[in-house]
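[1] Take a look and give me a structure for this.
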Amino acid sequence: FLIARTPAREQQFRWAGEIMKIQYHLYRLKSRKLDISTLESAKAYTIGVMRDDVRQQYLRSKGFERLVVSAQPLDNFRKLLRGQVDLVPLTTGDAGLLCQQAPFDCAGLERVLTLDEASAGLYMAYSLQTPPDVVQRTQQAFDRLKAEGVVQRIMERTP
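    Modelled structure (predicted):
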């Protein structure tokens, strides 16, 4: 499966093939006027995060205490819509998808801050029990597909 490769996770998995880079942003409802200009100022607000997700880990490492943990991204998004949290960290693509699922007009969302340090590459991750030669063969196959442009064509079709 795909997982964000972070320093905290580096020794927990065997890694192959960076599929894509992701960048997270804090979003709020446009109807809620929140005074956020820095990461530090965002600590005054409640933030909906997914349990054990890279965004939860990042925000905790930065001293955030007002985190509301959910099991699913849509749960967090609905909490934002109901006013149970002030902010949610999402990629631009995730924001669009959650607006469709909720349903909610994305024009009512506003990106307030980019979490540059939380941005990471998404990789194929294997358990440490996976034989190294399996991971190596996967990496070699991925490198061939990438060189042939197959990975790029697939990513262009993915919403």
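[2] When you work out contacts or count neighbours from here on, use the C-alpha atoms and nothing else.
    OK.
[3] As a check, name the ranges of all strands in the chain.
    In the chain, the strands defined using DSSP state E lie at 2-5, 14-29, 47-50, 67-70, 88-90, 109-126.
[4] Of these, which is nearest residue 146?
    Within the strands of the chain, the stretch nearest residue 146 is strand 14-29; the backing value is 9.2 Å (Cα to Cα).
[5] Show me the contact partners of the closest one.
    With Cα atoms under 8 Å, 6 or more residues apart in numbering as the test, strand 14-29 has contacts from 34, 80-81, 86-92, 108-116, 118-128, 130, 132, 135-136, 138-139, 142-143, 151.
[6] repeat that for 6 Å
    Contact with strand 14-29 is made by 87-91, 108-115, 119-126, 128, 139, as judged by Cα atoms under 6 Å, 6 or more residues apart in numbering.
[7] can you check stretch 103-123 too?
    So stretch 103-123 is in contact with 2-5, 17-30, 99, going by Cα under 6 Å, 6+ apart.
[8] please give me the structure for this one as well, since I'd like to look at both together:
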Amino acid sequence: MYLKFILATVVALHLGGTWAAKADTDLSRVQVITSFYAPYSYSEDGNTQGIAVNQVRRLLAELNYFPTIKIYPWARAYTTALNAPNTALFSIARTPEREEMFHWIGEIIGFNVLLYRHKNRDDIQVNSLSDLKKYKVGALSKDVKGQYLNTQGIATIDINNEETGIKMLQSNRIDLLPTDRHSMEYRLKQNGIPADSLVPVFPLKDISKPLYIALSKDTDPEIVAAFREAYKRAFP
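    Sure thing, here's the model as predicted:
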């Protein structure tokens, strides 16, 4: 019995020390931001929600931290995370170019990127990336999809959001639009557009990888450590 008491006391002291250390970490300095990317993150009735939002809230719950998750256009969210300390950003692609720009916490959602065209544009045929040079390709500003195509020598036309991109496809102002399959299906349904109006013509396998939550480079090391430990608990 005495040995059991000693062991229980040691464990209690250890756990107490762990939770005390967490309590000393001032998480109120951390702003959590995302971008409009339904069904992963979007605003409805003034509330930020979506598949990725739910995943991040699961992580934040492990920290006993329940902030308002701000939602911005992607370019603003990305620029904010690059420049503001103690900023958590999701959902962001982890690329070699971005590797040293952030503290990477962990994967949040899957990502399946394809290039879409209007169903009536049978003249658009894509068998390789080099074929894209013949077409007008839209892409979100500062988004990984456009950045990837640019590194492959493909010029892109900046669009503010993917709803705009869909409208531009429908009116033939652009020929192709790269987007995630689930996101495209969701947007077509929400806007009352037949699901077969836009069809995938080519996969972008190099960037079809899970998206992450990351912290800005100037984030307090204690906060980074707390987030990483919380991620391990939330997603063992």
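[9] Let me see the TM-score of these two.
    Put the two chains on top of each other and the TM-score (TM-score structural alignment, normalised by the length of the first structure) is 0.86; 146 aligned residues with a Cα RMSD of 1.3 Å.
[10] Just the buried ones from the contacts of strand 14-29 of the first structure?
    Taking 16 or more other Cα atoms under 10 Å as the criterion, what is buried in the contacts of strand 14-29 of the first structure is 87-91, 109-115, 119-126, 139.
[11] max-length helix in the second structure?
    Across the second structure, the longest stretch assigned as helix under DSSP state H is helix 2-24.
[12] Equivalent analysis for the first structure, please.
    As assigned by DSSP H, the longest helix anywhere in the first structure is helix 132-147.
[13] how distant is it from the center of its chain?
    Here helix 132-147 of the first structure shows a centroid-to-chain-centroid distance of 24 Å under the convention Cα atoms, centre = their mean, to the nearest Å.
[14] Now that helix: buried residues?
    135, 138-139, 142-143.
[15] returning to what we had before: of all the strands of the first structure, which lies closest to residue 40 of the first structure?
    strand 109-126 (11.0 Å).
[16] what span of the second structure lines up against the closest one?
    Aligned by TM-score structural alignment, strand 109-126 of the first structure falls on residues 198-215 of the second structure.
[17] ends of the matching stretch, how far apart?
    Counting by Cα to Cα, to the nearest Å, the length from the leading to the trailing residue of stretch 198-215 of the second structure is 35 Å.
[18] circling back to that earlier point, just the buried positions in the longest helix of the second structure, please.
    residue 22.
[19] and it with helix 221-234, angle?
    On the basis of axes from the mean of the first three to the mean of the last three Cα atoms, to 10 degrees, helix 2-24 of the second structure is oriented at 120 degrees to helix 221-234.
[20] and residue 230 of the second structure, what does it touch?
    So residue 230 of the second structure contacts residue 62 (Cα under 6 Å, 6+ apart).
[21] counterpart of it in the first structure?
    Using TM-score structural alignment as the criterion, residue 230 of the second structure maps onto residue 141 of the first structure.
[22] Repeat that for residue 141 of the second structure.
    Aligned partner of residue 141 of the second structure by TM-score structural alignment: residue 51.
[23] Roughly how far does the spatially most distant residue from the centre of the first structure sit from residue 77 of the first structure?
    The outermost residue of the first structure, judged against the average C-alpha position, is residue 133 (29.3 Å), by Cα atoms, centre = their mean. With distances taken as Cα to Cα, residue 133 of the first structure is found 41 Å from residue 77 of the first structure.
[24] what's the answer for residue 34 of the first structure, then?
    From residue 34 of the first structure to residue 77 of the first structure the distance is 17 Å (Cα to Cα).
[25] So these two - more neighbours on which side?
    Between residue 34 of the first structure and residue 77, counted using other Cα atoms under 10 Å, residue 77 has the larger neighbour count: 28 against 16.
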